[in-house]
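> show me the folded form of this:
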Amino acid sequence: MPVSVQIIAAHNLVYVRYSGAMLVNETAEALTEFAKHPLAGPGLRHLVDLTRLTEIDRDYAKFMELQAKKVETMAGHGIETFMVYYATTPIGLHAANLGKNGWTPESGVVAIVLEDEEHALHALGLPYDSIEAMFEKVDAQSV
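Alright, predicted model coming up:
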C-alpha cells in the first residue's frame, strides 16, 4: 500500500508516509488500522511525509467523507493534536494544503505545511535533522 503509518511511542509521534498515488480507499484503510492500534489516541503529534507522492485521487467528495472520519478518530477530544505536512513538490504541496485546510478550528487539530525536512522535525520538537536520522536513532533504541 502506498501509505504507511507508524506510531513512534518514544516521540509521541505518528509518522505517515505516502508514495506513489494517494488513493482515498487506501487512506481510509490506513486510518482504520491506525484507529485500532493500542497506542492510537488524541494528542499524538503527526508528521505526514508527502515527498514521494506522485498523484492524488481526484474524488474530492470521497476525500471530504474521509476527512469527517479523520475528525472522529483524531480530533474533538479536548486534547490538541499538532500535525505537520511535509511536502517538497507541487503535487505534495497540493495534497498538504488539502489536508491542512480540511481541519476546522473547532476540531482541535493545528496543522501546518512545511517544505524543509529539518524545520518539519523541529516544529514537532524532534531533535533530528532528517527523518532517516530519526529512524536510525529509534531503531537503535528498540534493539
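> C-alpha only now, for contacts and for neighbours.
OK.
> name the next helix or strand downstream of the strand ranked longest in the chain, please.
What stands out as the longest strand in the chain, according to DSSP state E, is strand 45-56. Of the helices and strands lying after strand 45-56 in sequence (DSSP states H and E), the nearest is helix 60-74.
> buried set for that following helix?
Within helix 60-74, the residues scored as buried using 16 or more other CA atoms under 10 Å are 63, 66-67, 70-71, 73-74.
> what's the next secondary structure element after that helix?
Taking DSSP H and E, what comes next after helix 60-74 is strand 81-86.
> what's in contact with that following strand?
Contacts with strand 81-86, where a contact means CA atoms under 8 Å, 6 or more residues apart in numbering, come from 42-51, 74-75, 96, 100, 108-117, 120, 123-124.
> just to revisit the earlier point, gap between the longest strand of the chain and the chain center?
Average the C-alpha atoms of strand 45-56, do the same for its chain, and the two points are 7 Å apart (CA atoms, centre = their mean, to the nearest Å).
> just checking, what packs against it?
Counting contacts by 3 or more CA pairs under 8 Å, 6 or more residues apart in numbering; DSSP states H and E, strand 45-56 is packed against strand 13-22, strand 81-86, helix 90-101.
> out of those, flag the one nearest residue 134.
Across the helices and strands packed on strand 45-56, residue 134 has its closest neighbour in strand 13-22 (10.9 Å, CA to CA).
> and this one, please, so the two structures can be compared:
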Amino acid sequence: MAIQFKIYPRLGLVYVQYSGNVRMEETVQAFADYAAHPDFRYGQKHLVDLSQVTSYEKDYVRVMSLQADKAAVLMQEPVQTMIVYLAPTRTSYEIARLAANAWDEVPTIVACVQESEAEALSVLGYSYTRLADLLEFAESTVRQDRIR
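Got it, this is the predicted structure:
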C-alpha cells in the first residue's frame, strides 16, 4: 500500500491518498510524518481519498487506538478539524465508515464519508466538482508561493 499526503498551506488543506492494501503501521507512520511536518497546522481540512484502496487490515481495536492517538494530537488546540473521506467503492466505504465512526465522540473533529468527488469537495467548501481540478488549483498555489 502507499499513503501519500500533501499539505496545501494557502488552502488550509491536507490531501491524503491511500492506494492498495491499507495497513495500520503505514497509517500510523504517515500520521506521525504529517504531525511533524513544518506546514502542519491545527484546524486544517483533511480530504482522505480512499478511491484506490483494494483491501484493508481488519484490526478494529488498532483502528480505534490510532484514532485516539490522532485525537490526542489534533485536540491540542481548541479548533475544529474537518475530515472528509472520499469513498466511492464498497471497500473504501467500509474503511471510511470505520474511521469516521471513531471520531463520533471527539467534539472538535467533524468527520464524514462521501461517495463522490463533487460531494466531498462541496462539504469542504470548494466549488470544484472534480478532485483533479481542485488539486491542479492547489498545486498552482504552491508554485505561486515558490515564485514569491
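> can you give me the buried ones in the longest helix anywhere in the second structure?
Ordering each helix of the second structure by length in residues (DSSP state H) puts helix 131-147 first. For helix 131-147 of the second structure, burial by neighbour count (16+ other CA under 10 Å) applies to 131, 138, 141.
> neighbours around the nearest residue to the second one once chain neighbours are set aside, how many?
If I follow you right, that is residue 138 of the second structure. Distance criterion CA to CA, 6 or more residues apart in numbering; nearest residue to residue 138 of the second structure, sequence neighbours excluded, is residue 8 at 6.4 Å. Neighbours of residue 8 of the second structure under the rule other CA atoms under 10 Å: 19.
> mean distance of the helix or strand hosting residue 32 of the second structure to its aligned residues in the first structure, please.
With elements taken from DSSP H and E, the one containing residue 32 of the second structure is helix 24-36. For helix 24-36 of the second structure, the mean deviation from the first structure after alignment is 0.3 Å (mean CA distance after the TM-score superposition for the first structure).
> what's in contact with that helix?
With contact meaning CA under 8 Å, 6+ apart, helix 24-36 of the second structure is reached by 3-5, 40, 57, 62-63, 66, 70, 73.
> what of stretch 44-58 of the second structure?
So stretch 44-58 of the second structure is contacted by 12-24, 81-89, 91-92, 95-96, 120, 124 (CA under 8 Å, 6+ apart).
> which of the residues you listed are buried?
Buried, going by 16+ other CA under 10 Å: 13-19, 22-24, 81-88, 91-92, 95-96, 120, out of the contacts of stretch 44-58 of the second structure.
> tell me which residue of the first structure is furthest from the middle?
Going by CA atoms, centre = their mean, the residue of the first structure most distant from its centre is residue 143, 25.5 Å out.
> picking up where we left off before, list the buried residues in the longest strand of the first structure.
Here strand 45-56 of the first structure shows 45-53, 56 as buried, counting by 16+ other CA under 10 Å.
> aligned counterpart of residue 84 of the second structure in the first structure, please.
If you follow residue 84 of the second structure across to the first structure using TM-score structural alignment, you land on residue 84.
> just to revisit the earlier point, could you dump the buried residues of helix 131-147 of the second structure to TSV with distance to residue 35 of the second structure?
TSV is the format used below for those (distance: CA to CA, whole Å):
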residue	distance to residue 35 of the second structure
131	24
138	20
141	22
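> out of the buried residues of strand 45-56 of the first structure, which two sit at the greatest distance?
Greatest spatial distance among the buried residues of strand 45-56 of the first structure (CA to CA): 45 and 56, at 23.8 Å.
> where's the residue nearest the centre of the second structure relative to residue 42 of the second structure, distance?
Central residue of the second structure (CA atoms, centre = their mean): residue 48, 3.1 Å from the mean position. Distance, residue 48 of the second structure to residue 42 of the second structure, using CA to CA, to the nearest Å: 17 Å.
> hmm, residue 114 and residue 120 of the second structure touching each other?
Yes - if you go by CA atoms under 8 Å, residue 120 of the second structure and residue 114 touch, sitting 5.3 Å apart.
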